[in-house]
Structures are given as structure tokens and as C-alpha cells.
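Peer 1: Sequence first, predicted model second:
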Amino acid sequence: MKFTAAICLLASYAGFAAAATGCKVELLNFNSVAVGTGCIPFNYFASIYDPNTRAGYTIHATNDCGLSVQAGQRLPENYSLRKAGFC
């Protein structure tokens, strides 16, 4: 019974992930507080804005939600990106 439930749960998650078109991304400050969020389509670039520093960052998301900052840009010291799910 538990095995069947686990298979059903896994199948529903796989179906949800397949229906997703991108990655939900959070820009975290030095306190690990989300200061900017966005939905970035798979294998595409999108901008995330930080209202505290008044700066925007161009972020790339791979098809498995690997995240990187566009070449030539850097996040502020102790800032980071976090995958917050699919969108």
C-alpha cells in the first residue's frame, strides 16, 4: 500500500514538473531573506530586481533549474540565488 502511494505521488510530481515552463527563483540577501523573485523559463534569461540595492540581475535557468548570473554581472557579496520550485 505504501509503495503504491509512493508511486502515485512520484508520478503526480513528475507530471507537475513536466507541465512547468520555468523555475521560480529567489534572490537572497546576506541574511538569506528573499529580496527579489521571478519565474525564469527553462534555458532562458530573465531579470530579477532587488529594490534594496536598486539593481537588476540577469539570471539564466537551465532545464533542471541550475541558476547562474549572466556573464559580466556579479551578485553583491554574500547574496545568492535559490530555486523555489517550478512555475
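Peer 2: That came in fine, so what should we check first? Numbers count the residues shown, from 1 in each chain.
Peer 1: contacts, neighbours, all on C-alpha from now
Peer 2: Will do.
Peer 1: And the strands in this structure?
Peer 2: Taking DSSP state E, the strands of the chain run over residues 22-28, 34-41, 44-50, 55-61, 67-69, 80-86.
Peer 1: of those strands, which approaches Lys2 most closely?
Peer 2: strand 80-86 (25.5 Å; Cα to Cα).
Peer 1: which one of the strands of the chain is the most hemmed in?
Peer 2: Among these, ranked by average contacts under mean count of other Cα atoms under 10 Å, first place goes to strand 22-28 (a mean of 22).
Peer 1: got another, please set it beside the one above:
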Amino acid sequence: MKSVILALLVVLVVGHSEALRCNCGGKTQCSSRIQTCSGSDQVCASIRFNHPATGYFQSCYPAGGCQNLIRSGIGTGSCCSYDLCN
């Protein structure tokens, strides 16, 4: 029983220590092309704005905010939750 509890604790610690990594670019200012997300409820966003047609960004973004941008019609794109998916 003790080994099962220990194994579960190890899985929880390892699972929470890995931060999501996203591509970063466009209108987002980043120190490198890959950004490490901080905080919870983050996704990798890739949004192309409808006006002007050339505007876009790629970065870490709050999950709810990303979906709201797409639903609002301001832009098209994707919100995903695995490393470098944007």
C-alpha cells in the first residue's frame, strides 16, 4: 500500500513540474522563438487577426481567452495544449 501511495505522489510531482512550451512570434514580443508557459489553464495559441489580414500572434495564452478570441470573430486560429503545437 505504501508503495502505491509513493508511486502516485511521484507521478503527481513529475506531471506538475513540466510546463507547457509554445512557439512565440508575430505581434508577441519574446526573448526566443520558444516560450515556456507559467500558471495554470494555459494553452498554446496561434491566432491570425481578420483586420488587418497580416496580423497574427503565437504564444502562451489563457485557455478561456483563446477560445473567446476565436468565437468573437476577431481572428481565426487554434488553441492547443501540448508542447509546440501552435
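Peer 2: Happy to help now that I have it. Bear in mind that the values here come from a model prediction, so they are computed numbers and not experimental data.
Peer 1: Any idea what the TM-score is?
Peer 2: The TM-score (TM-score structural alignment, normalised by the length of the second structure) is 0.36; 62 aligned residues with a Cα RMSD of 4.5 Å.
Peer 1: before we move on, the earlier item: can you redo the strands of the first structure as CSV with distance to Leu9 of the first structure?
Peer 2: Formatted as CSV, the strands of the first structure follow (distance: least, Cα to Cα, whole Å):
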stretch, distance to Leu9 of the first structure
strand 22-28, 21
strand 34-41, 24
strand 44-50, 29
strand 55-61, 26
strand 67-69, 26
strand 80-86, 17
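Peer 1: OK, contacts around the closest residue to Ile59 of the first structure other than its chain neighbours?
Peer 2: Once flanking residues are discounted, Ile59 of the first structure sits nearest to Val69: 4.7 Å by Cα to Cα, 6 or more residues apart in numbering. Contact analysis of Val69 of the first structure by Cα atoms under 8 Å, 6 or more residues apart in numbering lists Tyr57, Thr58, Ile59, His60, Leu75.
Peer 1: closest to Cys8 of the first structure among the residues you listed?
Peer 2: His60 (32.0 Å).
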